[in-house]
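Asks: Next comes the sequence, and after it the predicted model I'd like to discuss.
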Amino acid sequence: MTDATTELTAEQIVDYGMPVGLAMSPDGRLVAYAVRNTRKGEPPIRSLWVAAADGSSAPRRIKANPAPISSLRWAPDSQSLICMLGGKLHRIGLDGGEAGAAGEPLTAWGGAISDQWPLADGRTVAVAAEDEPTEEDERREAERDDARVWGEREPLSRLRLLDLDTGVLRLVDGLAHRHVVDAAQRPDGGPLAVLTWNSPDLDPGLYNAELHLVDPLTGAVQDLGAVGADAGSPAWWSVDGAWHVAYLAVAPPGLVEGRAVLDVTVPAAGVAPAAHSNLTAGMAVCPTSLVQIADGPPLALFADGLDTAVHRLDPVERRFQRLSGLDGLALSLTASRSGATVAVVATTAYAPRDIHAGPPAGPLLRLSDTRPELRRITWGKQERLSWKAADGLALDGLLILPPGRSRADGPFPLVALVHGGPYDRYADELMLNPVISGQWLATGGCAVFMPNPRGSEGRGADFAATVVGAVGEDEWTDIVSGIDLLVAEGVADPERLGIAGWSHGGFMAAWAVGQTDRFKAALMGAGISDWGVQTALGEWGLQDSALGGSSGWEGPGPHRHDRLSPVSYASRIRTPVLIVHGEEDTNVPFGQAVLFHRALRYYGVDHQLVAYPREGHIIHERNHQLDLLRRSREWFDRRLGAGTG
């Protein structure tokens, strides 16, 4: 840690700059990235930066824009960037000016563009774009004659090819019935590998994905079959003269068992493709990024326990081999065309997210410095933990102690902060989330326990699959065993325990208080109280049904999800519960919070329901973030005696 003299404030958590996009130039010289800056009284500003990949010069800002910057990619010649600015497709020169008509989008297309992929010829961009509105569409909207038949007139993002010289988009007719979600061109300028859904809605689209090849000259389409759920990041590679397409997805037939790298050999035209193979089967790590390399096999990032690792596919063995390890969390792997240089967004226990670059075998050099003000903060000491579950399974997680304190100063009031997902993880990163922050709670005087129970990312697909149809069971006892260890070691005061979480972590907090009265306070953030309701109304539908064990339409019940729903145990609850939720949440609908609130009110349980207007599953507005941070810490302070101010 660096010298530090300042106590963390809520404003320092919500007023921040953070890298939100990353792209390595094909020639490996430059890394482009976007930064989102938030400040009091100002709308968020997105700025576009370019840094020398070898660190030979300081990063420079080439454009600032209040509109979102997304889909950031380089032109093939490494001389300009193509990206979405406020929903319009732009090309930006390295001097910050438009490489074309000044300030104008690259096309006047009237339909929404969701993503884009520059092609090797330098004159064409593949785009995923909705149809332009017709006069009839405009009339219906103007007159509110807009009855919607589900499954009809869906806003599909169809594959189109944009001619940069004319601005004209040409529809790929063979995929006009599919919703495009990702694509990659073969490195030699050949066909595109395109991943599609049958619908733009997560359910059913996410679970009905297919892989296709598209000839950019003729528009001819070759189908390579169905792929697993949550498919993305197609990457071409070749061995012994045969081309392959690899991609990230959940290995079929599963829906929530963690992502794998799947692969298919490209057959000759008219020949049926072989079965897709799992290149990561049996690995005790989890792939998070997959990147195509022009003259070699793909590179990948893997979540590896509390850390991250860079791997390369061995084309002969068809297995991934570790090249280097990165402490903490690394995300968004990008690479030069040759694969000699890579870049990631990385963070460690006391360092915020920044851009790092270097050879894939390491070391990686930090290029950006987006939050220098944090070097003045006195952080709570962050420790790595390992323990055994009740059945002997090895587990890991983190412990944050109050700033300036050591284990010898315990026991402390302790909050177990459970991550979402459940397929997510705590890496050994700076815990500075504007929703529920580990360092923020520690600054208030609590020790904070951040476990990775079974079902988490980073320990392989088998570890992740253990919670399917069994949420709240063994993953709950995994958390309890970690708390018990901290009590036995004198870190946690058994009379001052709390539990909190967001999304799946919010479910776990609600579940916990129905299983035991040992917690003196709980926070349920955007959590699930009833898995049947979640299957019916949540965005993820079938995935939630798989987690909860049933859907409710199998028969009159009782259903398995009833046994796994926190609201079923409301009559047992004695712990005070703070329920917080965004009113516009479509991932976990706000009704989940209302249902739990009504059950607790019925049984006279001390609780509070806080609704955030205009917010979805994640809380974005500055004042709402400040309220949530302060409210959450005050809630635990008052009930655990943490001494917060």
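Replies: Sure thing, it's come through.

Asks: alpha carbons only for contacts and neighbour counts from here, please
Replies: OK.

Asks: Longest strand in this protein, by number of residues?
Replies: Ranked by residue count under DSSP state E, the longest strand found in the chain is strand 492-502.

Asks: mind checking how far the nearest residue to F636 once chain neighbours are set aside is from L578?
Replies: Nearest residue to F636 in three dimensions, chain neighbours excluded: A521, at 6.3 Å (Cα to Cα, 6 or more residues apart in numbering). Separation of A521 from L578 (Cα to Cα, to the nearest Å): 8 Å.

Asks: next one: G514
Replies: Taking Cα to Cα as the measure, G514 and L578 are separated by 14 Å.

Asks: again, but for E615
Replies: Note on E615: its distance to L578, by Cα to Cα, is 18 Å.

Asks: Also V256?
Replies: Here V256 is placed at a distance of 29 Å from L578 (Cα to Cα).

Asks: Looking at the two, which one has more neighbours?
Replies: Higher neighbour count among V256 and L578: V256, with 26 against 22, using other Cα atoms under 10 Å.

Asks: Does that one touch G549 like I think?
Replies: No - between V256 and G549 no contact is recorded; they are 11.9 Å apart, counting by Cα atoms under 8 Å.

Asks: Regarding the chain, what is its longest helix?
Replies: For the chain, the longest helix by residue count, based on DSSP state H, is helix 622-640.

Asks: what angle separates it from strand 492-502?
Replies: Interaxial angle of helix 622-640 relative to strand 492-502 (axes from the mean of the first three to the mean of the last three Cα atoms, to 10 degrees): 150 degrees.

Asks: neighbouring contacts of helix 622-640?
Replies: Residues external to helix 622-640 that are found in contact with it (Cα atoms under 8 Å, 6 or more residues apart in numbering): 10-11, 14, 40, 413, 434-437, 440-441, 444, 496-498, 520-523, 578, 612, 619, 642-645.

Asks: for comparison:
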Amino acid sequence: MKTFSLVLTSLAIAISGMAHGAEIDAKYIQRIGSVNQVSAAPLSKSAHADALRANLVAQLSQANHASKVTVFNQPLSWQAASTKVEGEGWLVYQVTMSTDRFTQGTLTVKGLENPQVYLNGQLVKSADKVELELTNGDYHLVVLADGQAQDSEFSLDWQGKSEVDNLDFTSQKTQRVSAEQLFDSKVISGLTLSPNGKYLLQSTIEYQASQGDTPIQVTELRKLSDNSVMYRWQDNRPSSAVWSSDSSQLVFVANKKIQLLNVADLSINVVATDMDNVSGLQWLGGTVLFSWEKPFKADEKATSKRFQALEDRWSYWRNNSQLYQVDVASGFIRQLTDNKVSSSLLDSNADKGKLLLTRSPVDYAQPAHGVTQLIELTLADLSETMMGEYRSFNSALYADDGMYITAGPRFMDGRGIQDPNLEVNDYDGQLYWRDAKGNVSALSKEFDPSIGSITKLENDDLIVTVTEGDRAPLYLFDKSKKHFNRIDTGVDMIDGFSVAIEQSTPTLVFAGTSATAPQKAYKMKVNSSRKQLLFDSQQLSYANTRLGKIEDFDFTNTHGHNIDGRVYLPADFDARKKYPALVYYYGGTSPVGRHFTGRWPFNLWAAQGYVVYVVQPNGATGYGQAFSGRHVNAWGKYSADDIIEGTKAFLNAYPSVDAKRVGNMGASYGGFMTMYLATKTDIFAASMSHAGISNLSSYWGHGWWGYGYSGVASRGSFPWNNPELYIEQSPLYHADKITTPLLLIHGNADTNVPVGESHYMYTALKLLGKEVELVEFNDQDHHINTRQARFDWWNTTMAWFDMKLKDEPQWWNSIYPETKEE
């Protein structure tokens, strides 16, 4: 559902106080019509009446800032609703309204034939009385009717459910951001640029209320010079698409086939059929390499399962994936690897006829309780050479005289560690060089940002994604100078990018966002700051949206560490007022990035009247190895102090925040932090933990990845050799110290942090007589991703804080009426 705003040129200053039932003054309402449109049947009599109305309202909503609208060459003008209706035909009325709290009531439409009530472009009900439940936000109300009723005056009446259910009418030309905008708006989900920089494969995703949880996904082949569309897929979209080295062909998987698009004439040829579970395509001369997975088929008659390893809890672990090669000209396919352990392709070298691949056999001998084998395969005889076995390894790429490797600081016996006297975090990615003789050197030891992915250019320089504080920029690594240069993209967070690797001065295309800036996509030269806009979500979906300001807020903790943070202010912030606040953190091994939207919508919370403080406590990557190393064997020891200190500093710096109305929340490790903080402080008036860990031992032994993550976060520590860590840092063992009202949210299909982690804490607090709520989301895993579930999750969270921090329980009681006191 899209949220639209409108201009009401005749509106005066905002009014409110309509809870006891009143007719909405006609000066706040605009009308088009009557419109006697020549048609075989009127709107209400058409065989597709609902669709005709929906399309009409959608178009009128999008055009509501225009004084005139043209329908079948007939100019129509918005006019005051108080003017006399002339002639017969359909009518449409519009009014904007807003509320600063959850509001319930009845809208009554009088004097119209067959009224249809739409809210923000979506049909609410076809009736003259409509029940509305409005969350804190701005709304565009449209009433479409077949005509004016005889002997009856038109009016819109509002009857609030109680004295607090007021509506305001405003002349604002912009609206606060909505949940629907943040989730539904079209964004770029994939970019693949041809090596010569002429062609771009671009994928987008968006949602519409009428489609529910099913996204609308489109992939287009575009000519980069003018951004024109050459070819378009919506059904059977291409996956694993990759360009040939001469940019003349694009190979991809679609409809269980490997297909080849020839750019010259846009013809498509099928290279191979019956290609189910194929991925990871790479060109190698006139052939294509790919991974082909064979799913494990369980015995349907079996009544039990004997686990073969800790990994066997993973639903996909018994599947086996191996490497294959298809000759594009003949379609002949040969198998390149055959192993009980899946083989993963990293890179290929056509000149030397070599492939780089990895395997991960079961090996728990050392933390993080897994091992990666780096293997080189010779295509001539399919012989394999083991290049090494590593417990801290991410990826590798061939270069002319060696290879690049990304791995943790402990790679090659700690080759990447800055200071051997300090603990390091294995998730803090580093860049290495392995020469032709096998000698390895660290390239990023003195580079604080954490290395992510690497893309090699023709001259062996790299485009590198990094985590740098709470930002995710791109860097160019100059091989000859062994130097990192930040690329001036102008955005905080890179969502995706692609580069023309064969140009002397490569062209870069990328999509990204900033904390208060929706997604944009640009093209630019790697060595320049000049950019050309390719895609703008701001204009598509947020042109009439107003956002609050964001301010950086750092402080120095008692240990002398700089703790990064940022503050979001409400859209209509007034420093003379007192606001409730929300404090958000992760506390785990990565910072909270400056994404515009996502699962944690800071801009939405600010739009709903909260000052939002995002703090980056010790333990996060992107701030240097010493900072990230404080994550290891800590489990809240440093992070909790940083969050408490930071919250106090934030309150001192922002007198407009009511210190008695501050809430806190986090998810996963941040959910653990929320529960842990509740045992350490009463600075917060209400808390929410999503998918949090309450018992370190149970998460370590039961979560699908618990043993592996604990191999980093609790490196070398186990319940038998360090019980103090597993007990003293587990919130469950200190539940009796909790005094803060706590909301626990969990997906009941969570495999990462099993739902029992919230149940343990819920049971403890219930038995202790503490204030606690537990809300499970059915069939949801660690992340709540489906559209309606996401909205329900956001609403549950904000209804909880409205109840506890604003003394407004109505929203919570509407969602969960069984909790209402009789």
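Replies: Perfect, I can see it now. In this text the structure is predicted, and so the values were computed from the model without any measurement.

Asks: TM-score for these two?
Replies: For these two chains in superposition, a TM-score of 0.86 is obtained (TM-score structural alignment, normalised by the length of the first structure); 614 aligned residues with a Cα RMSD of 3.2 Å.

Asks: before we move on, back to that, what residue in the second structure is paired with the residue nearest to F636 of the first structure?
Replies: Taking TM-score structural alignment, the alignment pairs A521 of the first structure with A686 from the second structure.

Asks: one step back: what residues are shared contacts of V256 and G549 of the first structure?
Replies: V468.

Asks: Which residue, neighbours along the chain excluded, lies closest to M84 of the first structure?
Replies: The nearest residue in space to M84 of the first structure (Cα to Cα, 6+ apart) is S70, at 5.1 Å.

Asks: Give me the next element, helix or strand, following whichever helix or strand the one you found is part of.
Replies: With elements taken from DSSP states H and E, the one containing S70 of the first structure is strand 69-74. Proceeding C-terminally, strand 69-74 of the first structure gives way to strand 80-85 as the next helix or strand, assigned by DSSP H and E.

Asks: compared with the second structure, how much does that next one deviate?
Replies: In the superposition with the second structure, the aligned residues lie an average of 3.9 Å away from strand 80-85 of the first structure, counting by mean Cα distance after the TM-score superposition for the first structure.

Asks: Tell me which other helices or strands that strand touches.
Replies: Where contact means 3 or more Cα pairs under 8 Å, 6 or more residues apart in numbering; DSSP states H and E, strand 80-85 of the first structure is packed against strand 69-74, strand 88-93, strand 113-118.

Asks: switch the cut-off to 6 Å
Replies: For strand 80-85 of the first structure, the packing partners by 3 or more Cα pairs under 6 Å, 6 or more residues apart in numbering; DSSP states H and E come out as strand 69-74, strand 88-93.

Asks: Could you find the counterpart of S697 of the second structure in the first structure?
Replies: Structural correspondence for S697 of the second structure with respect to the first structure (TM-score structural alignment): G532.

Asks: how much space between its match and D562 of the first structure?
Replies: In this structure, G532 of the first structure and D562 of the first structure are 7 Å apart, going by Cα to Cα.

Asks: can I assume T334 of the first structure is in contact with A343?
Replies: Yes - with contact defined as Cα atoms under 6 Å, T334 of the first structure and A343 form a contacting pair (5.4 Å).

Asks: how about the strands of the stretch 301-450 of the second structure, start to end?
Replies: 320-327, 333-335, 344-349, 354-359, 372-378, 383-390, 395-399, 402-407, 430-435, 440-442, 450-456 (DSSP state E, counting those that start in this stretch).

Asks: so the last one matches what in the first structure?
Replies: The aligned range for strand 450-456 of the second structure in the first structure is 286-292, by TM-score structural alignment.

Asks: Now do A242 of the first structure against V266 of the first structure, distance only.
Replies: Using Cα to Cα, one gets 7 Å for the distance from A242 of the first structure to V266 of the first structure.

Asks: who's more crowded, those two?
Replies: Here A242 of the first structure and V266 are set side by side on neighbour count (other Cα under 10 Å), and the busier one is V266, at 20 against 11.

Asks: Who are the contact partners of that one?
Replies: W243, H244 (Cα atoms under 6 Å, 6 or more residues apart in numbering).

Asks: counterpart of it in the second structure?
Replies: By TM-score structural alignment, V266 of the first structure lines up with A436 in the second structure.

Asks: again, but for T348 of the first structure
Replies: The alignment partner of T348 of the first structure in the second structure, by TM-score structural alignment, is S514.

Asks: List the residues that contact its match.
Replies: The neighbours of S514 of the second structure, taking Cα under 6 Å, 6+ apart as the test, are V491, D492, R594, H595, F596.

Asks: possible to save those residues as a markdown table with neighbour count, secondary structure and distance to A789 of the second structure?
Replies: Formatted as a markdown table, the entries for those read as follows, by neighbours: other Cα atoms under 10 Å; DSSP: H, G, I helix; E, B strand; the rest coil; distance: Cα to Cα, whole Å:
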| residue | neighbour count | secondary structure | distance to A789 of the second structure |
| --- | --- | --- | --- |
| V491 | 24 | coil | 30 |
| D492 | 22 | coil | 28 |
| R594 | 21 | coil | 24 |
| H595 | 26 | coil | 21 |
| F596 | 20 | coil | 20 |
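
Asks: What is the nearest of these to D138 of the second structure?
Replies: Distance from D138 of the second structure was checked for each of the contacts of S514 of the second structure by Cα to Cα. The minimum falls on F596, at 19.7 Å.

Asks: Please report how far that closest one lies from Y542 of the second structure.
Replies: With distances defined as Cα to Cα, the gap from F596 of the second structure to Y542 of the second structure amounts to 12 Å.

Asks: ok, how many other residues are close to S529 of the first structure?
Replies: 29.

Asks: returning to what we had before: G532 and D562 of the first structure: who's more crowded?
Replies: Taking other Cα under 10 Å, G532 of the first structure and D562 do not tie; G532 has more neighbours (25 against 20).

Asks: and the more buried one, helix, strand or coil?
Replies: Three states are possible here, and by DSSP: H, G, I helix; E, B strand; the rest coil the one that applies to G532 of the first structure is helix.

Asks: do the same with the one 4 residues further on
Replies: The three-state label given to A536 of the first structure by three-state DSSP is helix.

Asks: Nice, that's everything, thank you.
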